[in-house]
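Visitor: Got a predicted structure here, sequence first:
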Amino acid sequence: MADDSQRDRVMAECLAKPGAVEDYPFGDDVAVFKVAGRMFALVPLGSSAESVSLKCDPDLAVNLRGRYAAITPGYHLNKRHWNTVTLDGSVPEEELLELIDHSYDLVVARLTKAQRSELLP
């Protein structure tokens, strides 16, 4: 069973991305992380919900779902482009951090050149 600290680390990692903001467009129960107004991560905050949903390349998404029982098609999201990762410790933390980077990078790649240049430190 994951503890709150893993969810906290995931949220901190998302918020540490250049230009990332934490928003609550769906109510107080889901933290949504956005860059330039576009979602790249969703973290449910309910006591029983220990997961993060991340944008993912469709081919990689299918591969990850085959490798980890804790990675499933995005909950309430486009299942081709989103995965939900249950934070139960079965996905190595290093890989989880790479998936957060991947999700963020996918969203940034779709931004305009001007929007991307604003994100540079």
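Guide: Received it, and whenever you're ready, just let me know what you need. Residues are numbered from 1 along each chain as shown.
Visitor: going forward, measure contacts between C-alpha atoms and count neighbours the same way
Guide: Fine.
Visitor: Pull out the buried positions in the longest helix seen in the chain.
Guide: Counting residues, the longest helix in the chain under DSSP state H turns out to be helix 93-109. For helix 93-109, the neighbour count (16 or more other Cα atoms under 10 Å) marks 96, 99-105, 107-108 as buried.
Visitor: Comparison target below:
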Amino acid sequence: MEETPSPAAPAGAGALDVREQRNGRTCTLTLAGELTEAARRPLVRALTDALLEVPTLRRVELRLGEVTFMNSAGMAVLVQLLRMTAPRGVEIVLVGPRATVTRPLQLAGLWHRFTVAEH
């Protein structure tokens, strides 16, 4: 199992910290901070790297328990991740999302597009 912070994760207030861990056919991205437009680059980069480096990848877990804020741009990033993985049949799983993530997704009608796990 390998865990690395994303080199593209911005520093400072409001930033999103992305930590990546790979275990066989699963890639886990642990997010902490704000899920906004600024999160697009580090998340897309981490997912692209995983898709390119692990041809047998079947599951990407987004651990969202430490996300403190999400806006519509953050929702768009999550949808982009779904679109990136769909052609290869890779499942995106939202793990432990707080109300800061679940409520906007529910209000936007996007909640049903994601698999959700408590842990």
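Guide: Yep, it's here. This one's a predicted model, so the numbers in the text were calculated from it and none came from an experiment.
Visitor: Could you report the TM-score for this superposition?
Guide: Remark: TM-score between the superposed chains equals 0.28 [TM-score structural alignment, normalised by the length of structure 2]; 48 aligned residues with a Cα RMSD of 3.4 Å.
Visitor: quick one on the thing from earlier: please pull up the helix or strand immediately following the longest helix of structure 1.
Guide: From helix 93-109 of structure 1 onward toward the C-terminus, using DSSP states H and E, the following helix or strand is helix 113-119.
Visitor: If you count neighbours, what's buried in that following helix?
Guide: For helix 113-119 of structure 1, a neighbour-count test (16+ other Cα under 10 Å) marks residue 116 as buried.
Visitor: so where do the strands sit in structure 1?
Guide: For structure 1, the strands defined by DSSP state E cover 20-23, 30-35, 38-44, 51-55, 71-73, 82-86.
Visitor: For those, could you give me JSON lines that also reports distance to residue 113 of structure 1 and mean neighbour count?
Guide: Formatted as JSON lines, these follow (distance: least, Cα to Cα, whole Å; neighbours: other Cα atoms under 10 Å):
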{"stretch": "strand 20-23", "distance to residue 113 of structure 1": "17", "mean neighbour count": "18"}
{"stretch": "strand 30-35", "distance to residue 113 of structure 1": "14", "mean neighbour count": "22"}
{"stretch": "strand 38-44", "distance to residue 113 of structure 1": "15", "mean neighbour count": "21"}
{"stretch": "strand 51-55", "distance to residue 113 of structure 1": "21", "mean neighbour count": "26"}
{"stretch": "strand 71-73", "distance to residue 113 of structure 1": "30", "mean neighbour count": "21"}
{"stretch": "strand 82-86", "distance to residue 113 of structure 1": "24", "mean neighbour count": "25"}
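Visitor: Just put those in TSV and tack on distance to residue 5 of structure 1.
Guide: Output for these, formatted as TSV (distance: least, Cα to Cα, whole Å):
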stretch	distance to residue 5 of structure 1
strand 20-23	18
strand 30-35	15
strand 38-44	13
strand 51-55	12
strand 71-73	19
strand 82-86	14
